[in-house]
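**Student:** okay, predicted coordinates and the sequence, questions at the end:
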Amino acid sequence: MSAAARAVILRSVEIFFTTLLVLMGVLTTWFAGYVVYRIYADQR
């Protein structure tokens, strides 16, 4: 396998895992906001 092919594969893996990291951050933020919303909504 050439160095160029390895670089393309490495870049693809990096993009994939960076995308997963961003999605998990968005999901965590949404869930935290939903929990806070439910805590205050249930008090009414």
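**Tutor:** Okay, I see it.
**Student:** okay, CA-based contacts and neighbour counts for the rest of this
**Tutor:** Will do.
**Student:** could I get the full set of helices for the protein?
**Tutor:** 3-42 (DSSP state H).
**Student:** tell me the centre residue of it?
**Tutor:** Residue closest to the average C-alpha location in the chain (CA atoms, centre = their mean): Leu23, at 2.3 Å.
**Student:** take a look at this one as well, against the first:
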Amino acid sequence: MSFFCALLLLLLFVRSQYVTSANTPFNTLYVVFFQRTLLLDQI
């Protein structure tokens, strides 16, 4: 499951390179959400 979350993080990171600055807050929320998911998965 952690591999899947890491893949989603990578996809979001790549996508954030091409979106406008208006979508930056949404990308930040996604990153924070998946980082929390990874932390919960490691426990």
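**Tutor:** Yes, it's here. All figures in this text were calculated on a predicted structure; none of them were measured in a lab.
**Student:** so what does the residue nearest to the centre of structure 1 match up with in structure 2?
**Tutor:** Aligned by TM-score structural alignment, Leu23 of structure 1 pairs with Leu40 of structure 2.
**Student:** can you find the partner of Asn23 of structure 2 in structure 1?
**Tutor:** Using TM-score structural alignment, the equivalent of Asn23 of structure 2 in structure 1 is Arg6.
**Student:** ok, now how distant is that match from Gly33 of structure 1?
**Tutor:** 41 Å (CA to CA, to the nearest Å).
**Student:** pull up the gap between Leu10 of structure 1 and Phe16 of structure 1, please.
**Tutor:** In terms of CA to CA, Leu10 of structure 1 sits 10 Å off from Phe16 of structure 1.
**Student:** re earlier: can you give me the neighbour number for the match of Asn23 of structure 2?
**Tutor:** 11 (other CA atoms under 10 Å).
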